[in-house]
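Colleague: Model the following, please.
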Amino acid sequence: MAEMEHYPNFQKDNYIHPKAAWDKLRMAGARRQNVYLYAATGYGKTELLHRYLRRRRHIWLSGEGLTVETLQEIALPAEATMVIDDLARVLDPAVRREIVSMLDQPGLWLVLAGRCPLPSWLTGPYVNGRLSVIPEEDLRLSEKEIAQLYLSWGVQLPRNLLEKRIIPLVEGNPLGARLLAVEMSRGSSYTEELMNDLTRKFYEYLNQAIYSEWPEEIREMMMQLSLLEHFTIQQAEEMTGRSDVNRLLAQAAEMGNLFSIKDGGYTLRPAVINSMKLRMETVCDRVRKNELLRRAGTICEKEGNIPRALKLYQDGQCEKEIHALLIDNARRYPGGGYYYELTPAYLALPEEEVRSSPDLIAARSMLYSLALNATESERWYAVLQEYAADHPDPEEHRLAESWLVYLDISLPHRGSTNLIEVLDEAARKIQTERLVMPEFSVTGGQPSLINGSKDFCDWTRDDQTMAFQLEKHVGEVLGPYSKGLVSIGLAESLFEKGGNIYKVLELANRGLMETMNGGKFELEFVGAALVARVYLVTGHPGDSVKTLEEIETRAQQRGARRVVRNVRAMQSRIKLWQGRVEDAVRWMENEPQNEIHFNVLERYCYNTFVRVYMAQQRYDKTAQILMRLRSYANMEKRPWLQMEGDLLESIIRYRTGNPLWKTELTQVLRRAESYHFVRLFCREGAALLPLLQELGCPEGVDEAYWQEVLGKTRAMAEAYPLYLSTNAPAALPGAVQLSERALQVLRLQDRGLTRSEIARQLQLSERSVKYQCEQAYHKLGTSNKVEALSAARKLNLL
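Modeller: The predicted structure follows:
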């Protein structure tokens, strides 16, 4: 309690001023600027106004039952303060017009309070500057203030509980926080059951005290929409079966701060969602609730939110829809479908139900292969063979044969050793048996062909011959996935071998043009990622970033979620090369890491996590992830991942003083030389260079190859000296330290913006922009923009 005395907004009666709202109200009062204050129930609008006005003469009115006559009959002194609370209850247009006219009344300070964002009938006065707004965000208590409240109530809670459960639940609402405090102050100990019970009581309170006042048609609409949580007007119409949802949503918006609107999409706030779902439990029988869940699941499935749709179907006991959804997902390739997320649902299906569908049999085989269980995968492959051999229906037979061909090519655990022969046989079957192939992917959403759905390292040894053999059959077997495949594959092979950069770009851009002409977006991603890598190794990380930003935008437009994740992982690797470790850490903290369940489809992200942890010198975490990645690589016989994992392990051993790093690095060099992979090493630049210099050319490694690896690694280390550095950037000799504002200005100049355009974008004066430029030029040792941008690129500041 003594600690609380240090907080100026702490009151002895356990009231805490929400600082932002209090300061705005005080400023408005000093200027006698009319105010509209809004927030949902429990945020203390009324209490805040009472506290502020308790020593001031004022008139307090409620919007409920308010009439024009009441407003006109009040005798006001020369200077008066009037509060109209519960503004949402003012429904009479004449009363609303009278309130608007009062905003211009000389000597009157009018304070309006409601639950919803600015009502449409107050928009005019707000735009004209006759009214300021204090939003709910300003009334929400901060995490520190919520903790203060609990201490003031004599309740001590663990920080982890506050941060993980309490604060997200109450959303800065002191009323929600108070419910738990009351129980705890009565002697209750925190348990998960207590938390769930109090949460339910909070939502019951909202239903009884607030939502019970709504018209029935709005309660019914919000209850149904709570199953969607996020929706468009079209989806709301489909969910409710009403054509007037626009009108009802507009009416609901004036009754409370119930949802946010962005880009035409509506998002209900958590308290509304949960209280409306609680209402559904009490007013709907099982049949009606199941029908609403089925309807919501159908809408989510159309939108492409498959895991959410499955959950709704399961809650609604919609067995037919679950079966159809799992079959539809099985027809997508693993990188584009939801195999990992839907695995429990697939495995929960009775075996006899699975055996009745070739789609589900094939899905089981693929799932077990992705789960690194080759034995079970092959067992289900044999079940599919039996189905194809025994089924009398010609269409079912062809479907099963199509799936067998697909699995022959795609099962990850089978590798790529005999893939040319498999493709030959597949092309023959497709022609003779008129098979229609399921959706393929040769990349699995990864930014690589060599390390894509399968490992194609062995193909790079004689890439020209392999390309010639592939071109004979890929069109027949892979369909649209064949467009650009050979050109991009050759480009990547040449790049990894340290070949001519211009030839790499020529092949990559040729492949991109082929892919964009009726090909598949995943291959476009590989081509773009390769171009980004070229820009990086040639010292132009800014161009790499722009390339990845473009492909990320295209991926988002197509709903290619795995590509989006891997693009962002690549962007984070670029930040590591630039020494922007904090940015990379922020990315990693927002990504699911699946520390218990290993998802092989996320391996590129996992490898990026390893590098971020290395930059933080958290070698315990790197060891944990690397162990799983290397185990997967060994089990699936994936040379690229094996070499990459061993290389990173050797760097960690070097840094932790383990002498085995020399043996491990030597083995990687010998193995990589057989493919002539050079970029595998030089990508690790400044992190690897000290090891190579200390090791020297090891026995059994060709001197020319060694010199090429060393030279290209040194070039990357010089271009990106901060990559995975064990020193803080400020401690590096010659490091240029620019302010964040100066960096913003430089980066916008690099994009071609003028000083006036930069000033508008950053909301600065042109004089301030000029000052930032001069400061940056001085610290970079340059005299003009061109020289400054050139110097900044060399230092990887852009």
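Colleague: switch to C-alpha atoms for all contacts and neighbour counts from now on
Modeller: Noted.
Colleague: Gly475: how many residues sit nearby?
Modeller: Residues near Gly475, counting by other C-alpha atoms under 10 Å, number 15.
Colleague: Let me see the contact set for it.
Modeller: If you count contacts by C-alpha atoms under 8 Å, 6 or more residues apart in numbering, Gly475 has them with Tyr481, Ser482, Lys483.
Colleague: Second input sequence below; structure requested for side-by-side comparison:
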Amino acid sequence: MKKNIKSVSETYICPKKAGYKFRSARKFHTPLYLYGVTGIGKTALILNNVNMKKCSYYSATTILADEINIEKKTTEHTVVIDDLQSLADSSQKEAYFEKIKELLGREDIWLILISRCPFPRWLMPLRAKYIFVEIEEEDFLFSLDEQIAYIEQFGLELPHEQHQEAWSIGGGNPLSLFFYVMENCNLERTIKRQWDYLEVHVYDQWDLQLQEFFMDVSVVEEFTVQLAAMLTGRRDVEKLISQAEETGNFFEICGTNGIWRCRWPMRKSMQQRLRRRKTAEQIERLYYSAGLYYEINDQIPEALDMYEKYNDMDSISRLLTANARKNPSSGHYFELRRYYLELPDNIVENSPVLMAGLSLLQSMLMNIEESDRWYHALEKYAEEHTGSEKREARSRLLYLKIALPHTGSTGLIDIFKNADLLLRDRKAVLPEFSVTSNLPSLMNGGKDFCEWSKHDKELARGIGIPVAFVLGKYGKGLVPMALAESYLEKGQDIFEIFSLAEKGKMETDSGGKLEMFFVGVGLLAWLSVLNRDAEGAEKTLLSFRERARKDAPNLLPNIDAFLCRVYLYMGKDVADWMAQAPDESREFCTMDRFRYLTKVRIYIQRGQYQAAYCLIQQILYYAEMMKRTYIYMEATLLLAIVQYQMNQPAWKETLQECISRAEEYHFVRVLTREGPVLFQMLEKDKFIWQDAEYKNQVLTECRQMAEAYPFYLSEEGEEQIALSTNAVKILKLQAEGMASAAIAQSMKLSEATVKYHCRETYRKLGVKNKTAAIAEARRRKLI
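Modeller: Coordinates of the predicted model:
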């Protein structure tokens, strides 16, 4: 039997995008599939756009498939089947499948299907055979102008800011707007009414086990099957997820890389339901289970967030202690700084590991006085204790003498010799130590060893073996790669550098650490760049990246930054990297120094000289504070380039300072890597050189680099208009009429990332808006 329903509403406003798709489907007699959450306006669209006298409307919640019988019509007849998400039984789905298949085969019927979820799996065979027009949930959302028109027809006049606030929170959801009008535009009461509506009219209609599932997983922002199983204690999680996907459009992310994320309104309402229906002890147990899962999977920041929710100080202290046993390359010091800095002194003072961790963290944060305070507290602890506690404290002190970033490399030779004796006599155990800080460098890695480069061969012979022994696995391959890097920077024999780098890689592969292998890979990549083979450098780095992705993901950010540096030589687009680069205006993380130096170069290439200047000043402050000679030289050179591009006379003095410092160490490559830009600067004026041979080598290599990479750090290279894959996809979707939010969901990106790509595309194309960008891209045949 047919369901009798009312039709046109005087207050109905048809969302532009949904209306366009509806008219297109009707014009070409194309089957239509509508989906979205309760109250989004699916049924209203049909009621207000279809001649209900020539329409049969059925709801799958009340009518069986075999009850749908449509007589042969002489004119087109519309058939609407609503609430398909309510079909849970496989026999019901099979019956409806056959009925829908039958209706699709009739030329006298225009079929419209409505559900709360995207096209269900059980109907996929029909989707493959017939072309459907799909009106998605986002298509029903009102634009800001449509929202204003809807509200004003009820006689409600609001300031633009209030409209904007309501639209930002509700996203143009028609049901939210309906409640907003009912509550006389009170936003707080609107949100409560909507949650109450969902509670009674949606969630209470679900199967109980589905209700429990969503309440349990609401404590986390996103989940995997394993995490959901741990939270719910169920083995049939995948079955429940499948059931949820066919019940409604509840997921923002649906299994991408094994991850699910509930939509924000859904999760918030489920959290509210959880607090109403479960005891505090039951909720604490959920947070504990989530924290334990994250801890097992080494997701320490996420674990701490869960433990903090119910103030589990024992678990927080235990995790922070475990993290402090790691070196900064493998631990989460910077990410967890808030937790460390909030620890009461009385807890820290009873743990040598935490005292050492706080001293190291404060040094990383460039709080030297606080770092020294905890170092001296650890010294006092070692004096006042005996046995294993004293041994632990002494080991931590020895570690800090080597590892503290702000102490530089002065005196390290004697410290390494003493450490060698202590370790061999088993009077101390050195905790895990990283020489590189995940950077492709030993000379400019965890510490700055420029001074050692002056006596590289003598030091390699004299203390190479003791240092390698003290560093354990991190010492494998250290001596040959340290020599190779020193020779590379000094511009020495290329074949000897190759030989030493390969030897170091082989030694590292025999029981060493992949972080050290990265140094060897980096040396070979730089050799390729210097030999006019940037493509070879790219190939080397991409090959290593695959290995690191599986075995050392902590290296990926710096590998990607290195690739970005290579792409700057090649003239490739680096917008994708820039979109996920660290934001120095929000916070300066010393562990991201290699990425910041890469970002400066991109700023220069784009002509964003003020941004480059500001970031360079931060880097110079860090370099002086932490005694980073090499970084200071590199940043000074980049500063000279910025000043030169801005026509500031100070560039000559700045460049002279860099040349003098580099010449002191006979460092050639710190200058010639920037050869394409530096060569024209060196020709503009005369500079003071102490060594004619050094000067000639620098000038010769700069000329060669300028010839090999003419567009390096040059805005001229932008004329090629090379857009990233994502940028092209976004342009194509914009051309199809999609908004930023819809594009972000379609491409599984954040909306901020989409907007960033748009801004960069507009800049490259020399336009100011979307319409002009699409036109220009089509003219250039980019889309």
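Colleague: Nearest to Arg630 of structure 1 among the contacts of Gly475 of structure 1?
Modeller: Comparing the contacts of Gly475 of structure 1 against Arg630 of structure 1 with C-alpha to C-alpha picks out Tyr481 as the nearest, at 29.2 Å.
Colleague: gap between that closest one and Gly511 of structure 1?
Modeller: For Tyr481 of structure 1, the distance to Gly511 of structure 1 equals 12 Å [C-alpha to C-alpha, to the nearest Å].
Colleague: before we move on, what about Ile488 of structure 1?
Modeller: Separation of Ile488 of structure 1 from Gly511 of structure 1 (C-alpha to C-alpha): 5 Å.
Colleague: Report the set of residues contacting both of the two.
Modeller: By the contact definition C-alpha under 8 Å, 6+ apart, Ile488 of structure 1 and Gly511 are jointly contacted by Gly527.
Colleague: State the three-state secondary structure for the aligned partner of Leu91 of structure 1 in structure 2.
Modeller: Taking TM-score structural alignment, Leu91 of structure 1 has Ala88 as its aligned residue in structure 2. With DSSP: H, G, I helix; E, B strand; the rest coil as the basis, Ala88 of structure 2 sits in coil.
Colleague: mind checking how far Ala88 of structure 2 is from Val200 of structure 2?
Modeller: Plainly put, Ala88 of structure 2 is 20 Å away from Val200 of structure 2 if you go by C-alpha to C-alpha.
Colleague: Thr232 of structure 2 and Phe213 touch, don't they?
Modeller: Yes: between Thr232 of structure 2 and Phe213 a contact is recorded at 6.5 Å, counting by C-alpha atoms under 8 Å.
Colleague: Tyr481 and Gly511 of structure 1: which has the busier surroundings?
Modeller: Between Tyr481 of structure 1 and Gly511, counted using other C-alpha under 10 Å, the more crowded position is Gly511 (27 against 22).
Colleague: Setting aside sequence neighbours, what's the nearest residue to that one?
Modeller: Gly484 (4.1 Å; C-alpha to C-alpha, 6 or more residues apart in numbering).
Colleague: Just give me the match in structure 2 for Arg618 of structure 1.
Modeller: Arg618 of structure 1 maps onto Gln608 in structure 2, with residues paired by TM-score structural alignment.
Colleague: Tell me how many other residues crowd its match.
Modeller: Neighbours of Gln608 of structure 2 under the rule other C-alpha under 10 Å: 14.
Colleague: Okay, it and Ser724 of structure 2: tell me how far apart.
Modeller: 20 Å.
Colleague: just Gln282 of structure 2 next, same as before
Modeller: 48 Å.
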